[in-house]
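In: next input, structure requested:
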Amino acid sequence: MTSDGHPESLIEVHDTAEALASAVAGEFLSRLADLQAAGDVPTIGLTGGTIAEAIHREIARLAPESGVDWGAVEFFFGDERYVAADSPDRNAGQARAAFLTEVGVPDHRIHEMPATDSGLSVEEAAAQFSEDVRRHGSGAFDILMLGVGPDGHIASLFPGFPQLEAKDAIAVGVTGSPKPPPERITFTFEALRRSTTVWFLVSGEGKADAVARAHSGASITEIPATGVTGTTETTWFLDRAAASKL
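Out: Reported below is the predicted structural model:
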């Protein structure tokens, strides 16, 4: 058990990124089906990035045989680039194109963070989204998927940035992001920690240092990925390259 009473993290290594994507997609669909069979409407936190897109496309490929009712799943995004609603940089747009639209998830089940079209400042947009989460969220993620950057960031929680210290907030704005675009909206640690199952999805040699540091006692300030664990499960899904320095 960890210091906060959560189970220790598991590590699952796959030979290739393709094998990783296939394994995660299959497990995801199985978990959704099980949650729905128990009478739940699963609340899911999605992430962006190359490996996430591969997983999303694999979900779409496997979905017809899954038995999942896509009208009874709530989808959120761990963070979002604060750009125009139709920008190809938005995580929501990428996920819609890769699988949400293809499998038929209704719009009211996809909870996007605001875009610059709203006319709000990034902080105002984060506050508005937080109110949406309070109205429509279940209070916790059943499954939260997180990518990890080469610097160890998750969502848009970057090493040394003030958002790491956010308290009593669901989502906050980010300015001056070290990774473009400079403005983003992100869930806070407090919100992300309200997850039953947390899956880290990491592919590529460029992430190997961050993965190794996350498992060798690095602080949250140094490697923000160390700051989130699931209450019942935390699994790091890695390919061989990402696991090469463990």
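In: contacts, neighbours, all on C-alpha from now
Out: Fine.
In: from one end of stretch 36-52 to the other, what's the distance?
Out: 23 Å (C-alpha to C-alpha, to the nearest Å).
In: which residues sit against it?
Out: Stretch 36-52 is contacted from outside by 17, 21, 32, 35, 68-69, 72-79, 91, 94-95, 137-138, 140-147, 155, 201-203, using C-alpha atoms under 8 Å, 6 or more residues apart in numbering.
In: sketch out the strands for this structure, chain order is fine.
Out: In the chain, the segments counted as strands under DSSP state E are 10-14, 43-46, 74-77, 79-81, 141-147, 171-174, 184-187, 195-202, 233-239.
In: and this one, please, so the two structures can be compared:
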Amino acid sequence: MSERLIVVHPDAHTLAQAVAARLITFLLDRQSVSSPIHVALTGGTVGIATLAAVAASPIKDAVDWRGVHLWWGDERFLPEGDLDRNEVQARHALLDSLTSLPEANIHYMPRAQEDLTVDAAAELYSAELARFAYDGSGIPAFDLILLGMGPDAHVASLFPNHPDAQASGKRAIAVHDSPKPPALRISLTFDVIQSADEVWVIAAGAEKAEAVTSGLAELPREQAPVAAAHGTNRTLWLVDTTAAGMQ
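Out: Prediction:
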């Protein structure tokens, strides 16, 4: 049974700052014993604020970014440069400032193109994941997967009672008819999420409180997908007081 910790911060700003500091420390600690490191990023307000806080940190350059591979838990299937893409927001917040991070280490999910369907895009990302898997599983050895969470308890683009969310035996899937716009998305599956050494669930805001409660109660993943978001070694719930239902 993996370890589960719940850490509550006063507000969303403090949460983002704390997650950023924790992330930098995590990378430095991992690099003292292994390389490369594989991390999946998340979007959302707090997720992007976390990356911006990393960019502002005076110790970010202590990380050897040449040995870090960055992936995404999910992505909106939109054209290159669209500001709603997690990739674009992450580049603006942090990645463009990391001059030592090789572009080849940034594994963005495919962008929408006229000759590319969302299903084919998901297959391309599955192939990219397999390219960095060394144990025959088809999944890289993820050190950490960061996940935001919606008020409906979804993580990545795995939504409650949505048929695409229950896919098994796959690494990345196409999501059709997403209940949250845009309708077409790409997402990692639970097969990948649950293979990570650590999973951090990040949530802020009173509208997330019910979902946090559902996840911690370990309801069925069809009802509360976040309940199935756990790492093989450790799962952290990093929340603010309102998401924790304390205000």
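In: gap between Val103 of the first structure and Ile59 of the first structure?
Out: 9 Å.
In: sorry, back to before: now the buried members of the contacts of stretch 36-52 of the first structure.
Out: 17, 21, 32, 35, 68, 72-79, 91, 94-95, 137, 140-147, 155, 201-203 (16 or more other C-alpha atoms under 10 Å).
In: give the aligned range of the biggest helix by length in the second structure in the first structure.
Out: Of all segments of type helix in the second structure, defined using DSSP state H, the longest is helix 12-31. Counting by TM-score structural alignment, helix 12-31 of the second structure lines up with residues 17-36 of the first structure.
In: now swap in stretch 118-125 of the second structure and tell me
Out: Using TM-score structural alignment, stretch 118-125 of the second structure pairs with 122-129 in the first structure.
In: hang on, the earlier thing: between Val103 and Ile59 of the first structure, which is the more surrounded one?
Out: Neighbours were counted for Val103 of the first structure and for Ile59 using other C-alpha atoms under 10 Å; Ile59 has more, 25 against 19.
In: what's the counterpart of that one in the second structure?
Out: Using TM-score structural alignment, Ile59 of the first structure pairs with Val54 in the second structure.
In: just the helices in the first structure please.
Out: Using DSSP H, helices in the first structure cover 17-37, 50-62, 91-95, 101-103, 122-136, 189-192, 208-214.
In: hmm, back to that, wait, doesn't the match of Ile59 of the first structure sit right on Asp61?
Out: No: here Val54 of the second structure does not reach Asp61: they are 9.8 Å apart, not a contact under C-alpha atoms under 8 Å.
In: chain center to stretch 37-47 of the second structure, what's the gap?
Out: 4 Å (C-alpha atoms, centre = their mean, to the nearest Å).
In: now the terminal residues of that stretch, how far apart.
Out: End-to-end distance for stretch 37-47 of the second structure: 19 Å, by C-alpha to C-alpha.
In: tell me which residues in that stretch are buried?
Out: For stretch 37-47 of the second structure, the buried set under the neighbour-count rule, 16+ other C-alpha under 10 Å, comprises Ile37, His38, Val39, Ala40, Leu41, Thr42, Gly43, Gly44, Val46, Gly47.
In: and if you look at stretch 10-17 of the first structure?
Out: Residues of stretch 10-17 of the first structure classed as buried by neighbour count (16+ other C-alpha under 10 Å): Val13, His14, Thr16, Ala17.
In: just those residues now: which is nearest Ala126 of the first structure?
Out: For those, the residue nearest Ala126 of the first structure by C-alpha to C-alpha is Ala17; the value is 32.8 Å.
In: so how far is Gly204 of the first structure from that closest one?
Out: Between Ala17 of the first structure and Gly204 of the first structure the computed distance is 8 Å (C-alpha to C-alpha).
In: what touches both of those two?
Out: With C-alpha under 8 Å, 6+ apart as the test, Ala17 of the first structure and Gly204 both reach Asp239.
In: does Gly245 of the second structure touch Ala211 like I think?
Out: No: contact between Gly245 of the second structure and Ala211 fails when scored by C-alpha under 8 Å: they sit 10.3 Å apart.
In: need the helices of the first structure in JSON lines with distance to Thr232 of the first structure, can you?
Out: Formatted as JSON lines, the helices of the first structure follow (distance: least, C-alpha to C-alpha, whole Å):
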{"stretch": "helix 17-37", "distance to Thr232 of the first structure": "14"}
{"stretch": "helix 50-62", "distance to Thr232 of the first structure": "22"}
{"stretch": "helix 91-95", "distance to Thr232 of the first structure": "26"}
{"stretch": "helix 101-103", "distance to Thr232 of the first structure": "28"}
{"stretch": "helix 122-136", "distance to Thr232 of the first structure": "22"}
{"stretch": "helix 189-192", "distance to Thr232 of the first structure": "14"}
{"stretch": "helix 208-214", "distance to Thr232 of the first structure": "19"}
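In: between the ones you listed, which gets nearest to Ile110 of the first structure?
Out: Here helix 91-95 is closest among the helices of the first structure (C-alpha to C-alpha), at 8.4 Å.
In: contacts for that closest one?
Out: Residues contacting helix 91-95 of the first structure (C-alpha under 8 Å, 6+ apart): 47-49, 53, 56, 77, 79-81, 86-88, 112.
In: centre of the first structure to the edge, which residue is at the far end?
Out: In the first structure, the residue that sits farthest from the middle, by C-alpha atoms, centre = their mean, is Gly119; the gap is 25.7 Å.
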